[in-house]
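[1] how would this look folded up:
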Amino acid sequence: MRFYLDECLSPKVLEPLRSVFKTHDFLDYMTEGLKGTKDVPLLREIATRDVDVFITVDRAQLTVPDEVRAIKAGSCHWVGLRQATGGGLSKLARTGATLLETVAFISDNAPSAPTAFRPKASGREHHQLFSEVVPISSL
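    Model (predicted):
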């Protein structure tokens, strides 16, 4: 499968995706020379590049009639991720985890007809991540 990651996603997530999903292609605005391309022309352009899945955090695309028409015309799956909160490595890790789960699911379960997916954010805030945190010395 060919996945296109929208410009709103960090290119830093490409290498982990490529490392885990070796049989898939992962494209982005840098590799495809599409930096700064507006949504409707972008969606039309990626349709010409045999992209199977378009991934973005711009979930509003499904509410804009011109963008919906471009998505439908492109005949690929559309994934609208939730924007991860926070910053730095935590944000990158949550985005990466959501992408890994989403790509794995779509790779194994994608319907033949183009489908819109809105995955829930993966991971938790640090205070929700662990069921227990205790010093080793207290064990």
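[2] switch to C-alpha atoms for all contacts and neighbour counts from now on
    Fine.
[3] what about the most centrally placed residue in the chain, which helix or strand?
    The residue lying closest to the centre of the chain (Cα atoms, centre = their mean) is Ile55, at 4.1 Å. Counting by DSSP states H and E, the element that carries Ile55 is strand 53-56.
[4] Equivalent analysis for Gly96, please.
    helix 88-109.
[5] Which neighbouring elements make contact with that helix?
    If you count contacts as 3 or more Cα pairs under 8 Å, 6 or more residues apart in numbering; DSSP states H and E, helix 88-109 packs onto helix 14-20.
[6] Check what contacts the helix it packs on and list those residues.
    24-26, 96, 99-100 (Cα atoms under 8 Å, 6 or more residues apart in numbering).
[7] could you say what helices and strands the strand holding Ile55 packs with?
    strand 2-5, strand 77-80.
[8] Could you look over these and pick the most buried one?
    Burial of the helices and strands packed on strand 53-56 is given as mean neighbour count (mean count of other Cα atoms under 10 Å); strand 77-80 ranks first at a mean of 22.
[9] Which neighbouring elements make contact with it?
    strand 53-56, strand 116-117.
[10] Here is a second sequence; please produce its structure as well for comparison:
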Amino acid sequence: MKFLLDECVSDRLLPSLEAAFRNCQFHSVASLDWRGTLDPKLFAAAAEASFDVLVSLDHKILRVDHERNALRKAGLHFAAIERPPVGVRGRDFNALVLAQLVSCLTLVLRTSPTAPTLFRLGAVPHDHTKRLTVEHI
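    Got it, this is the predicted structure:
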């Protein structure tokens, strides 16, 4: 499976994700030089580059109809990670995001749905069945 980290997710997490999920590929918007690309164009480019999942802290994508429709049209799954609390920065910010990603991506890989699906993680779960939402986009 091929994952794309949106520009709001640090590309410093790539080595850790690649180590944790060895059979997957991880790239970031920054590493592909796609920074500043508007979301609908980004989704189309990601689909054309054979990405399966977009990982983002930007939940606005899900509330804006044309962005949600563009995501659906691209056929991408969307892993929505909860932004850490205000004031959390640097390594602590990345550690919280990484913990959520590991929890969420484990479920994405296990589920592997065919229709575009939203995986929304509300917090680092102790019991993912209570804190992780899965729904069709």
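[11] Give me the TM-score for these two chains.
    Here the superposed chains carry a TM-score of 0.84, computed using TM-score structural alignment, normalised by the length of the second structure; 123 aligned residues with a Cα RMSD of 1.3 Å.
[12] Tabulate the helices and strands packed on strand 53-56 of the first structure (a markdown table), appending distance to Ser112 of the first structure.
    Listed next are these as a markdown table, based on distance: least, Cα to Cα, whole Å:
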| stretch | distance to Ser112 of the first structure |
| --- | --- |
| strand 2-5 | 14 |
| strand 77-80 | 9 |
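[13] Val68 of the first structure is nearest to which of those?
    Closest approach to Val68 of the first structure among those (Cα to Cα): strand 77-80, 10.3 Å.
[14] I'd say Ala44 of the second structure and Leu76 touch.
    No: using Cα atoms under 8 Å, Ala44 of the second structure is not in contact with Leu76; the gap is 9.2 Å.
[15] Between those two, which has more neighbouring residues?
    More neighbours surround Leu76 than the other of Ala44 of the second structure and Leu76, with 25 against 18 (other Cα atoms under 10 Å).
[16] Could you double-check that that one sits in contact with Val53?
    Yes: with contact defined as Cα under 8 Å, Leu76 of the second structure reaches Val53; the gap is 5.4 Å.
[17] what is in contact with these two at once?
    Here Leu76 of the second structure and Val53 share no contacting residue, scored by Cα under 8 Å, 6+ apart.
[18] quick one: contacts for Pro84 of the second structure?
    Going by Cα under 8 Å, 6+ apart, the list of residues near Pro84 of the second structure reads 93, 96-97.
[19] can you give me the offset of stretch 91-100 of the second structure from its chain's centre?
    14 Å (Cα atoms, centre = their mean, to the nearest Å).
[20] That one vs the first structure, average distance?
    Superposing on the first structure and averaging over aligned pairs (mean Cα distance after the TM-score superposition for the first structure), stretch 91-100 of the second structure comes out at 1.0 Å.
[21] Now do that stretch: which range of the first structure does it align onto?
    Under TM-score structural alignment, the alignment places stretch 91-100 of the second structure onto residues 89-98 of the first structure.
[22] Pull out the buried positions in the matching stretch.
    Using 16 or more other Cα atoms under 10 Å as the test for burial, stretch 89-98 of the first structure gives 90-98.
[23] For His24 of the first structure, give its distance to Leu99 of the first structure.
    13 Å (Cα to Cα, to the nearest Å).
[24] Those two: who's more crowded?
    Leu99 (23 against 15).
[25] so what's that one up against?
    Leu17.
[26] now swap in Leu129 of the first structure and tell me
    Leu129 of the first structure sits next to Gly123 when contact means Cα under 8 Å, 6+ apart.
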